[in-house]
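In: heads up, no residue letters with this:
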């Protein structure tokens, strides 16, 4: 998987994708499954992290719903600038231009949306461990994982329920890991919705 390792952590690689509008993962709005999850949350004080957030429509939606404690992290500056231009009052200090694995903070909730699937395959175990480290006691990691055979063609890189359980079960109680019922049409049958609680 040398090809994958080479570019996936490169700020230049991702910035170039944004500059050239090669953002096939970007659906231009909050994904339905994450909107449905956010809509049933009740605590507006939650400290929330969206890693590898891209254009961060989820963060924009959260802010509009009255969540002020939302942090957006991306290795590329361009999508952070895009979010700021759409939501001018988004706090500068909560826009993190950083590698996910270098974040040092604690959050109540981490929302996963097309970040995990873009990582080098050999970083997946580390992602599970780092997510647990970043969460407060009983914190939640929630979002979507792709459910199609793992290949070198990507990003996105696929995976399976069994593979994901192997990564996350050592650090999390698996509340939900099941096929997504409300995916957008192009992704129907290819997404798993998950909610993991830190052990």
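Out: Sure, I can see it. Remember, it's a predicted structure, so these values are computed and weren't measured experimentally. Numbering: from 1, shown residues only.

In: all contacts plus neighbour counts: C-alpha atoms, from now on.
Out: Noted.

In: Flag every buried residue along stretch 105-117.
Out: Of all the residues in stretch 105-117, those buried under the rule 16 or more other CA atoms under 10 Å are 106-117.

In: Give me the residues contacting that stretch.
Out: 25, 46-53, 124, 127, 131, 133-136, 138-146, 155-158 (CA atoms under 8 Å, 6 or more residues apart in numbering).

In: Put this next to the first one:
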């Protein structure tokens, strides 16, 4: 199944500065979660990283084993300019579903909500395959009604539990208490561990 949100769609978003999802810095819930990680050697994947504020923050905190995937080339070039010593081979211009490797941690920040909702079960299966056993998928999921309007596409706690619980242990799925103001009361913070 082909998505209507393909490489051209996302490249045009960057070319036309239509990047309303980009808040300009790492989101507070993800920052606070990563601040308590002790092992800086873990392998981290950030799919659909966009301009990579999470990447930049983590890299400057000493996490050096970070891989970034984006279907659009422009944000990867921006990231390479922002962090000149970031390993170029870890900036991967690729469709997420074509990526094959395994990681200790995958960070979800406005990637799931940008995918055509028809791809949600594929996303869950792919995430499982990209995580080492016991690896974690951590981040934010929107909490508003799923409609055809988007991206971003919404979802509900019940939907997320149904989607993820077959392949992941649900460690945390709760209203984010420290979301940025425009997303307050509209996102869940989650930690899902690969079964």
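Out: Everything's here; your move. Predicted, not measured: the structure shown is a model, and the values here were computed from it.

In: among the contacts of stretch 105-117 of the first structure, which are in strands?
Out: Those of the contacts of stretch 105-117 of the first structure mapping onto strands are 48-50, 135-136, 138-146, per DSSP state E.

In: Quick one: map residue 41 of the second structure onto the first structure.
Out: With TM-score structural alignment as the criterion, residue 41 of the second structure lines up with residue 45 in the first structure.

In: Of the ones in strands among the contacts of stretch 105-117 of the first structure, just the buried ones, PyMOL syntax please.
Out: To isolate the buried members of these in PyMOL, using 16+ other CA under 10 Å:
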select buried, resi 48+49+50+135+139+140+141+142+143+144+145+146
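
In: Quickly check the ones in strands among the contacts of stretch 105-117 of the first structure for the two that are furthest apart.
Out: Within those, 136 and 146 form the most distant pair, 25.8 Å apart (CA to CA).

In: all strands of the first structure, in order?
Out: Counting by DSSP E, the strands of the first structure are 48-50, 70-74, 95-97, 107-112, 135-146, 172-179, 191-198.

In: Dump these into JSON lines; add distance to residue 36 of the first structure as well.
Out: Shown next, in JSON lines, are the strands of the first structure (distance: least, CA to CA, whole Å):
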{"stretch": "strand 48-50", "distance to residue 36 of the first structure": "16"}
{"stretch": "strand 70-74", "distance to residue 36 of the first structure": "17"}
{"stretch": "strand 95-97", "distance to residue 36 of the first structure": "24"}
{"stretch": "strand 107-112", "distance to residue 36 of the first structure": "13"}
{"stretch": "strand 135-146", "distance to residue 36 of the first structure": "11"}
{"stretch": "strand 172-179", "distance to residue 36 of the first structure": "14"}
{"stretch": "strand 191-198", "distance to residue 36 of the first structure": "11"}
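
In: Could you point out which of those sits nearest residue 34 of the first structure?
Out: strand 135-146 (6.4 Å).

In: That closest one: average distance to aligned residues in the second structure?
Out: Following superposition, strand 135-146 of the first structure is found to deviate from the second structure by 0.4 Å on average (mean CA distance after the TM-score superposition for the first structure).

In: In the second structure, what stretch matches that strand?
Out: Under TM-score structural alignment, the match for strand 135-146 of the first structure is residues 131-142.

In: now the end-to-end length of stretch 34-53 of the second structure.
Out: End-to-end distance of stretch 34-53 of the second structure (CA to CA, to the nearest Å): 13 Å.

In: Sorry, wrong one. I was asking about stretch 2-18 of the second structure.
Out: 23 Å.

In: now do stretch 161-169 of the second structure
Out: End-to-end distance for stretch 161-169 of the second structure: 10 Å, by CA to CA.

In: which bit of the first structure covers it?
Out: Aligned using TM-score structural alignment, stretch 161-169 of the second structure spans residues 165-173 in the first structure.

In: ok, now how distant is the spatially most central residue of the second structure from residue 8 of the second structure?
Out: Geometric centre of the second structure, nearest residue: residue 108, 2.6 Å, by CA atoms, centre = their mean. Between residue 108 of the second structure and residue 8 of the second structure the distance is 22 Å, computed by CA to CA.

In: Same question for residue 130 of the second structure.
Out: Separation of residue 130 of the second structure from residue 8 of the second structure (CA to CA) stands at 25 Å.

In: Name the residue in those two with the higher neighbour count.
Out: residue 130 (21 against 11; other CA atoms under 10 Å).

In: how about the nearest residue to the more buried one, chain neighbours excluded?
Out: residue 102 (4.4 Å; CA to CA, 6 or more residues apart in numbering).

In: Aligned counterpart of that neighbour in the first structure, please.
Out: Match for residue 102 of the second structure (TM-score structural alignment): residue 106.
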